[in-house]
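Visitor: sequence plus the predicted model coming up.
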Amino acid sequence: MAEPPPGPHPAPSPATTARVALVSGGSRGIGLATATALARRGHRVLVGSRSGRAAAGLTGLTCDVTDSQQVEEAFARAERDHGPVQIVVSNVGARDDGLLMRMEERTFRRTIDTNLTGAWRLLRRAAAGMADTGWGRVVLVSSVAAVLGTPGQANYAAAKAGLAGLARSAARELGPSGITVNVVLPGFVDTDLTRDLPPRRRESILSGVPLGRSGTAREIAETVAFLTDEQAGYVTGAVLPVDGGLAMGH
């Protein structure tokens, strides 16, 4: 058997430390796939949703991100029953499409409140507990619409684009406390959120994807899960596309 080359050898990577993770919007699609991926890594996964229900093996929490009091109560319950929440994934994605000139202001405000302000509510509440432990991972799930723009989705695209500014500002503020904040930018993924698109619209989008197919929820989830690992501790303030090349260069 050949001798190993001289010199120091890297130590094996440490096993993932089990932590408490909260995934908002984790009852289906990318959120459920993310919750499952984190559970496979040994984390105690809590799924926040309006219904408070969760898939088998996961723990449900009632957490409407448009309600600051519910966000506070969800974190308080999690901390009381399971310990400090050190991983937070904000995955809420609500669409209310309409052409710009026909869109009512309340529609625009509601979409911003759910997708952007909701993520801010989670991040604000999570930061204090993470700072106390000196370790934290936050991942905000955005959309390729944030960088490409999508006709009929000015409200949704604006909200998802805002996540990048939120994450980068938070990354600078929270980095000294051992907290990373990143954004994952999914492309066209086969979920309930995209299945209602007209066939021609789906074909038009897929024609611009170099890989020639839609993504899967699990492919997005594994990227999110990587950003929560110890090994991703030097990645913060990043906006990471997982889009089959759809938005490359943006």
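Guide: Yes, it's here.

Visitor: rest of the way, CA atoms for contacts and neighbours
Guide: Noted.

Visitor: please, which helix or strand holds V23?
Guide: strand 20-24 (DSSP states H and E).

Visitor: select the longest strand from this protein.
Guide: strand 179-186 (DSSP state E).

Visitor: any idea how far that strand is from the chain center?
Guide: In terms of C-alpha atoms, centre = their mean, to the nearest Å, the centre of strand 179-186 is found 7 Å from the chain centre.

Visitor: ok but L140 is inside a helix, no?
Guide: No: assignment of L140 by DSSP: H, G, I helix; E, B strand; the rest coil gives strand, placing it outside any helix.

Visitor: below is structure B, check it against A:
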Amino acid sequence: MKIDLTGKIALVTGGTGELGRVMVRTLANCGAKVAIHYLSNRTKAEELLEEIQDDGGTAIIVQGDITKEASILNMKQQIDAELGEVDIVVANAVVQYTWTSILEQSPKDYQSQFDSCVMQSVYLAKAFIPAMQAKRSGRFIGINTECSMQNFPNQSAYVAGKRGMDGVYRVLAKEVGEFQITVNQVAPGWTISEKDRGDDAGSDEAYLQGVPLKRRGVDQEIANAVAFLASDLASFITGAFIPVTGGNVMPAI
């Protein structure tokens, strides 16, 4: 049994990010044609494109602001023209900002998280789900976070955005399920990626005390969960919030 996405077209927003780039590579390695979204890091997008093409895969790069509906619609037009209709959406992009306490956090940071977590998902759904409905097939995957369950100090804007996103995904799963479209979330823990690999990563003992597997996850493990949910192996899973955290957070029943 293997994950085979041959013939599928995937969009990964934030495709040049630390986790996004590994999702892009993994989906391409599974046979999908991939649209690599970026906001400003065109150099990394081009590097990923060349890497996938050198490995015999098919990809394109698309630039856009995922907080603007018009920008997402422009991306859709480009993908439709160059690859075809999207089968798999991975909403991975998020606006970065400096975390601080609620009393000191700027209101614009709450707005940025709402726009990049909630409204990105709404705009992507409006743009790409109608074609999935027509085909009666599709995968809509959002990247959430363990922080949504932890609610630690200084996380308020991020948690608020991601918890709002969670509500959208749960409702969307019920609204489009009859079309055999699955809607799921992957929630990474504190993950080791390219920027800190080999830099004594995973040595934070305070964090590891709460992780049953006693290690930090790696970027490939997040991408593996995404690829699974994108595949036919996960055809009867929808509305799920799946932590990839080594057990650091455990949703209750």
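Guide: Arrived safely. None of the values given here were measured: they were computed from a predicted structure.

Visitor: hang on, the earlier thing: only the buried residues of the longest strand of structure 1, if you could.
Guide: For strand 179-186 of structure 1, the neighbour count (16 or more other C-alpha atoms under 10 Å) marks 179-186 as buried.

Visitor: ok, the residue nearest the centre of structure 2 - contacts?
Guide: Per C-alpha atoms, centre = their mean, the C-alpha nearest to the average position across structure 2 is that of N92, at 2.8 Å. Residues counted as contacts of N92 of structure 2 (C-alpha atoms under 8 Å, 6 or more residues apart in numbering) are 12-15, 20, 142-143.

Visitor: just give me the match in structure 2 for G118 of structure 1.
Guide: Using TM-score structural alignment, the equivalent of G118 of structure 1 in structure 2 is Q120.

Visitor: and the one helix or strand that match maps to with strand 181-188, angle?
Guide: Applying DSSP H and E as the criterion places Q120 of structure 2 in helix 120-135. On the basis of axes from the mean of the first three to the mean of the last three C-alpha atoms, to 10 degrees, helix 120-135 of structure 2 is oriented at 150 degrees to strand 181-188.

Visitor: helix 120-135 of structure 2 vs structure 1 - mean distance after superposition?
Guide: Taken over the aligned residues, the distance from helix 120-135 of structure 2 to structure 1 averages 1.5 Å (mean C-alpha distance after the TM-score superposition for structure 1).

Visitor: give the buried residues for that helix.
Guide: Buried, per 16+ other C-alpha under 10 Å, within helix 120-135 of structure 2: 120-125, 127-129, 132-133.

Visitor: one more: stretch 100-115 of structure 1?
Guide: Quick answer for stretch 100-115 of structure 1 (16+ other C-alpha under 10 Å): 103, 108, 110-115.

Visitor: residue contacts, the match of G118 of structure 1?
Guide: 66-69, 91.

Visitor: next, format those residues as TSV and append distance to N224 of structure 2.
Guide: Converted to TSV, these look like this (distance: C-alpha to C-alpha, whole Å):
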residue	distance to N224 of structure 2
I66	24
T67	26
K68	29
E69	29
A91	15
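
Visitor: which of those fall in helices?
Guide: With helices taken from DSSP state H, the overlap with those comprises E69.

Visitor: which of the contacts of Q120 of structure 2 are buried?
Guide: So, by 16+ other C-alpha under 10 Å, the buried ones in the contacts of Q120 of structure 2 are 66-67, 69, 91.

Visitor: of the residues you listed, which pair is most distant in space?
Guide: Greatest spatial distance in these: E69 and A91, 14.0 Å, computed using C-alpha to C-alpha.

Visitor: got the angle for the helix ranked longest in structure 2 vs helix 120-135?
Guide: Looking across structure 2 with DSSP H, the single longest helix is helix 156-176. Here helix 156-176 of structure 2 runs at an angle of 20 degrees relative to helix 120-135 (the same axes, to 10 degrees).

Visitor: could you give the residue range in structure 1 aligned to helix 156-176 of structure 2?
Guide: The aligned range for helix 156-176 of structure 2 is 154-174, by TM-score structural alignment.

Visitor: mean deviation of that stretch from structure 2?
Guide: Stretch 154-174 of structure 1 versus its aligned partner: 1.0 Å mean (mean C-alpha distance after the TM-score superposition for structure 1).

Visitor: now do that stretch: distance to the chain's middle.
Guide: Using C-alpha atoms, centre = their mean, the offset of stretch 154-174 of structure 1 from its chain centre is 12 Å.

Visitor: for it, buried residues please.
Guide: 154-164, 166-168, 170-171, 174.

Visitor: can you check stretch 191-207 of structure 1 too?
Guide: For stretch 191-207 of structure 1, by 16+ other C-alpha under 10 Å, it's L206.

Visitor: over to that stretch now: how far is its first residue from its last?
Guide: Criterion C-alpha to C-alpha, to the nearest Å; first-to-last residue distance in stretch 191-207 of structure 1 is 18 Å.

Visitor: and that stretch, how far from the chain's centre?
Guide: Using C-alpha atoms, centre = their mean, the offset of stretch 191-207 of structure 1 from its chain centre is 22 Å.

Visitor: and stretch 137-144 of structure 2, by the same measure?
Guide: For stretch 137-144 of structure 2, the distance to the chain centre is 8 Å (C-alpha atoms, centre = their mean).

Visitor: what range in structure 1 does it sit on?
Guide: Mapped onto structure 1 using TM-score structural alignment, stretch 137-144 of structure 2 covers residues 135-142.

Visitor: packing partners for the host helix or strand of A45 of structure 2?
Guide: According to DSSP H and E, A45 of structure 2 maps onto helix 42-54. Packing partners of helix 42-54 of structure 2 (3 or more C-alpha pairs under 8 Å, 6 or more residues apart in numbering; DSSP states H and E): helix 20-29, strand 33-38, strand 59-63.

Visitor: hey, which of those is tucked in deepest?
Guide: strand 33-38 (a mean of 28; mean count of other C-alpha atoms under 10 Å).
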